[in-house]
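**Q** Next come a sequence and a model predicted from it.
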Amino acid sequence: MVTVSPQKSDASPSWTYALQLPHDPLAPRVARVTLRAVLNGHGMAGIADTAELLASELVTNAYRHSAGPAMLRLRALGSGRLRVSVWDADPRIPPPFDRRHGALHPVPAEADGGRGLFLVCHYADAWGGYPLGDDLFGRSGKLLWCEVGPQWAAAPESVSA
């Protein structure tokens, strides 16, 4: 079941949305549509293109490399900044999010994949990942996150293939 739940704290002007995604090939599209609606609703449409690209890549990675559901979390950080986080059940942190591989290396042109997280690292202001221990329901996995701010407004149009 896909749900969207806004969580707003009275102590902070920020907001958080959590979207549960089943293991379904439509999950990245649902995440993109939801993200765009949230950002438009909160007056952050200027970063929607970049944030949509980043969220789509993280959710696609979760779908391709995990056998279970995923969760997308969107959180306003203030000053027009957004944190995008994606949880999935696979505890392995992929490079370059594992930070063990040093600098980012371009993916060879003949490679079938491997460009998604490279794009996230290139366009995000900050990014990271960490494994999660078992929660109350016996679930574990990882959380990959990235942050984007207003300086990236319309940046994905300049991506060259």
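**A** Alright, I've got the coordinates. Residues are numbered from 1 along each chain as shown.
**Q** rest of the way, CA atoms for contacts and neighbours
**A** Noted.
**Q** For the strand or helix carrying N61, list every residue counted as buried.
**A** Using DSSP states H and E, N61 maps to helix 48-65. Going by neighbour count (16 or more other Cα atoms under 10 Å), the buried part of helix 48-65 is 48-63.
**Q** could you pull out the helices for the protein?
**A** Taking DSSP state H, the helices of the chain run over residues 27-41, 48-65, 116-123.
**Q** Let's have those in CSV, adding distance to C146.
**A** Formatted as CSV, those follow (distance: least, Cα to Cα, whole Å):
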stretch, distance to C146
helix 27-41, 14
helix 48-65, 8
helix 116-123, 7
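**Q** of all these, which lies closest to S79?
**A** helix 27-41 (13.5 Å; Cα to Cα).
**Q** Mind giving me the packing neighbours of the closest one?
**A** Contacts defined by 3 or more Cα pairs under 8 Å, 6 or more residues apart in numbering; DSSP states H and E place helix 27-41 against helix 48-65.
**Q** residues in contact with the residue nearest to L143 when sequence neighbours are not counted?
**A** Spatial nearest neighbour of L143, chain neighbours left out: W87 (4.4 Å); criterion: Cα to Cα, 6 or more residues apart in numbering. W87 is in contact with A62, A70, M71, L72, G141, K142, L143, L144, counting by Cα atoms under 8 Å, 6 or more residues apart in numbering.
**Q** ok, and here's another one to check against it:
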Amino acid sequence: MPTVTPPWSYTLQLPHDPRAPGVARVTLRAVLAAHSLAELTPTAELLAAELLANAHLHTTGDYGLRLRSVDAGGLRVGVWDNDPRVPPGFAATDGVSLVVPPDDDAEHGRGLHLVRACAERWGAAELRAGKVLWAECR
């Protein structure tokens, strides 16, 4: 008899502390192992690391990681924070993404480009107090 895996989600609230992204990545690895999705770990960890770093560097309050199963053995990695501004690269105007590649010698600005390159789907949602950036991998 075939079994069906029910949908699941985990939410981890993180303080604005430089150790928080590391704690979140350890949690991500444990969740994926528990759900027999360890093959997603490299991509999911990259997605989470970039989104978490963005939240830590560009906001002052707490932020959080949300992991959610999506159809066909996939994973949605979401990071929410209290800043309502959606960064360029996740914002869209008339369905056209506003992506400006960083200069070759730039020290910052590649994180969301990596997310977009590695994710199957990605997006942003406005919240009452902030936003969530998300990316999916399979």
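**A** Arrived safely. Model, not experiment: these values are computed from the prediction.
**Q** Can you give me the TM-score here?
**A** Here the TM-score for the pair of chains, by TM-score structural alignment, normalised by the length of structure 2, is 0.90; 133 aligned residues with a Cα RMSD of 1.6 Å.
**Q** Among the contacts of W87 of structure 1, which are located in strands?
**A** With DSSP state E as the criterion, strands contain A70, M71, L72, G141, K142, L143, L144 from among the contacts of W87 of structure 1.
**Q** Identify the farthest-apart pair in these.
**A** L72 and G141 (13.6 Å).
**Q** With neighbour numbers in mind, choose between those two.
**A** The neighbour count for L72 of structure 1 versus G141, taken as other Cα atoms under 10 Å, is higher for L72 (27 against 19).
**Q** if we can go back for a sec, can you find the partner of the residue nearest to L143 of structure 1 in structure 2?
**A** The equivalent of W87 of structure 1 in structure 2 is W80 (alignment by TM-score structural alignment).
**Q** Pull up the gap between its match and L67 of structure 2, please.
**A** The gap separating W80 of structure 2 from L67 of structure 2 is 11 Å, by Cα to Cα, to the nearest Å.
**Q** ok, now T59 of structure 2?
**A** T59 of structure 2 is 21 Å from L67 of structure 2, by Cα to Cα.
**Q** In structure 1, what residue corresponds to L46 of structure 2?
**A** When structure 1 is aligned by TM-score structural alignment, L46 of structure 2 is paired with L53.
**Q** Comparing T59 and L67 of structure 2, which shows the higher neighbour count?
**A** Legend: neighbour count by other Cα under 10 Å for T59 of structure 2 and L67, higher for L67 (23 against 15).
**Q** Quick check: the aligned residue for that one in structure 1?
**A** Per TM-score structural alignment, L67 of structure 2 is aligned with L74.
**Q** do the same with H108 of structure 2
**A** Match for H108 of structure 2 (TM-score structural alignment): G113.
**Q** In space, not sequence, find me the middle residue of structure 1.
**A** Geometric centre of structure 1, nearest residue: A55, 3.6 Å, by Cα atoms, centre = their mean.
**Q** excluding its backbone neighbours, what's nearest that one?
**A** Nearest non-adjacent residue to A55 of structure 1 (Cα to Cα, 6+ apart): V84, at 6.4 Å.
**Q** How about the contacts made by the one you found?
**A** By Cα under 8 Å, 6+ apart, the residues touching V84 of structure 1 are A51, L54, A55, L72, R73, L74, R75, W145, C146, E147.
**Q** and what of M44 of structure 1?
**A** M44 of structure 1 neighbours (Cα under 8 Å, 6+ apart): G80.
**Q** That one -> structure 2?
**A** Match for M44 of structure 1 (TM-score structural alignment): L37.
**Q** ditto for L19 of structure 1
**A** Under TM-score structural alignment, L19 of structure 1 pairs with L12 in structure 2.
**Q** Roughly how far does the residue nearest to the centre of structure 1 sit from R81 of structure 1?
**A** 14 Å.
**Q** Quick check: nearest residue in space to R75 of structure 1, chain neighbours excluded?
**A** T16 (4.3 Å).
**Q** Would you agree the one you found is in contact with L77?
**A** No - in this structure T16 of structure 1 lies outside contact range of L77 using Cα atoms under 8 Å: 9.4 Å.
**Q** Now do the shared contacts for the two.
**A** The contact lists of T16 of structure 1 and L77 share no entry, where a contact means Cα under 8 Å, 6+ apart.
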